[in-house]
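In: What follows is a predicted protein model with its sequence.
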Amino acid sequence: MRETLSQRSWEWIKKQPDFHSHELAKEMDVSLHQAQMVIDHLKTLGAVETINSKAKPVVYAKVARAKPHLPGKNPTSPQPNSIRQRIWQAMRFLEVFTIPEVMGLAECSKSSVERYLTDLCRYEYVVKVGSFNKRAPMAKRRGWHNRYRLFNNTGHKYPVARKEGLYDQNLKRLIERPETAE
């Protein structure tokens, strides 16, 4: 797991008797503005204090025995407002739906809904309940959309499609692809 800028900065600051924002920016290879933001954040957490504000640049030092809470990045955690989370919530709300209905409720593109719907259909979380007659003339098909039903509603967290299978965050397990009858 990669460390955040605040975590890397704190590890460096702990080893310094004192420092200023220019040193931190150079050491972390970030802009002066980003370094100052990290320092301000650590000051609000009570981990860094100003030693000399009259000096240019201002001199800072770590607070003795300070242990700021700096949570790391978790690349596998679901984003609460991600597109797929919104699509999943729309499907749970509607239960029986069309692609345009989900697009409207989730406020996302048709391709996003279709892509996620394909994954969910593949793992039998969603089933198609009604489709139009492909042989019917275009005039009779106009305005008709396939209807889908959420078949496997396991909870509020959206299932994540992976190479190995579909990871259900509610069941906390990987769902393997069902065997297709040949």
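Out: On my side now, so go ahead.
In: Could you use CA atoms for every contact and neighbour count after this?
Out: OK.
In: Quick one: end-to-end distance for stretch 92-99.
Out: End-to-end distance for stretch 92-99: 13 Å, by CA to CA, to the nearest Å.
In: ok, and what's touching it?
Out: Stretch 92-99 has contacts (CA atoms under 8 Å, 6 or more residues apart in numbering) with M91, K110, V113, E114, H145, N146, R147, Y148, R149, L150, N153.
In: let's bring in a second one:
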Amino acid sequence: MMALTTKGSPRVRATVSRPLWAALRSATAPRSIADLLAECPGTYDTVHTALKRWQDRGAVVRQPGKPLRFRIVDGADHLPPDGRSDTAKTNIRERSARQRIWAAMRVLKTFDAPTLRMTANATERAVATYIDQLQRARYVQMVERGFRQTGRVSVYRLARNTGPKCPMTSRPEGKLVLVDNNNGRRIDISPGAVSLRRKDQEVNADGGVG
């Protein structure tokens, strides 16, 4: 049988994507490319290309360490995000650094910035900005403070895993608002609003406190 080497062609995508996606969905632990090749057609390149494409769309997360290992994010669709279904169109629209970072946070649960950058394939600035904004909304909490002098990095945990869609920000009337499209919450994370909250106060859906 001729090997599948034209890794970007529609025929190869159709041949590789569905069995590869099925193997990932049935896995109980992150799978390496070698593991997946034992169950799916294709070559290392075609499988790696599909995994990287899904990682960019926030549907798959790469685990830290070597060999490369991947897993599907919670709540993923039963079909691979390659076609032009409504689910696929949504995934393409959400193909952003924040979606990848959020997906990585949901899988890792506890993380530091360097691990998050590698797992989500995101820049240092993108990770730092998103962590800061999620901290203001109390979606992320610091569990261990780092020290630059010793090289120890801060460790965080995801305190509010509200769903697969990454919370985004908007700036209505000069405010900085975190918008969670999983539950409709809108939280004012402007510096002034955050500084007025006590640590024991809960953030309400409208950004106020209770």
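Out: Alright, I've got the coordinates. What you see is a predicted model; the values in this text were computed from it and never measured.
In: Superposed, what's their TM-score?
Out: Aligned and superposed, the two chains score 0.50 in TM-score terms (TM-score structural alignment, normalised by the length of the first structure); 101 aligned residues with a CA RMSD of 2.5 Å.
In: Compare the contacts of stretch 92-99 of the first structure and tell me which has the most neighbours.
Out: M91 (24 neighbours; other CA atoms under 10 Å).
In: The second structure: strands as residue ranges?
Out: 31-32, 60-63, 69-72, 110-112, 140-144, 155-158, 168-170, 177-180, 185-188 (DSSP state E).
In: now, of these, which is deepest in the fold?
Out: strand 60-63 (a mean of 25; mean count of other CA atoms under 10 Å).
In: Which stretch of the first structure lines up against it?
Out: Here strand 60-63 of the second structure fails to align to any part of the first structure, judged by TM-score structural alignment.
In: and what of stretch 14-23 of the second structure?
Out: So stretch 14-23 of the second structure sits over no part of the first structure, by TM-score structural alignment.
In: How far away from the center of its chain is that stretch?
Out: 21 Å (CA atoms, centre = their mean, to the nearest Å).
In: buried residues in it?
Out: Neighbour counts over stretch 14-23 of the second structure (16 or more other CA atoms under 10 Å) mark V16, S17, R18, P19, L20, W21, A23 as buried.
In: How much space separates the closest residue to P178 of the first structure other than its chain neighbours from A161 of the first structure?
Out: Excluding its sequence neighbours, the residue lying closest to P178 of the first structure (CA to CA, 6 or more residues apart in numbering) is Y123, at 6.4 Å. In this view, Y123 of the first structure and A161 of the first structure are 9 Å apart by CA to CA.
In: Which helix runs longest in the second structure?
Out: helix 10-26 (DSSP state H).
In: how distant is it from the center of its chain?
Out: 21 Å.
In: The counterpart of T154 of the first structure in the second structure: neighbour count?
Out: Residue pairing (TM-score structural alignment): T154 of the first structure is matched to T162 of the second structure. Counted with other CA under 10 Å, the neighbours of T162 of the second structure add up to 15.
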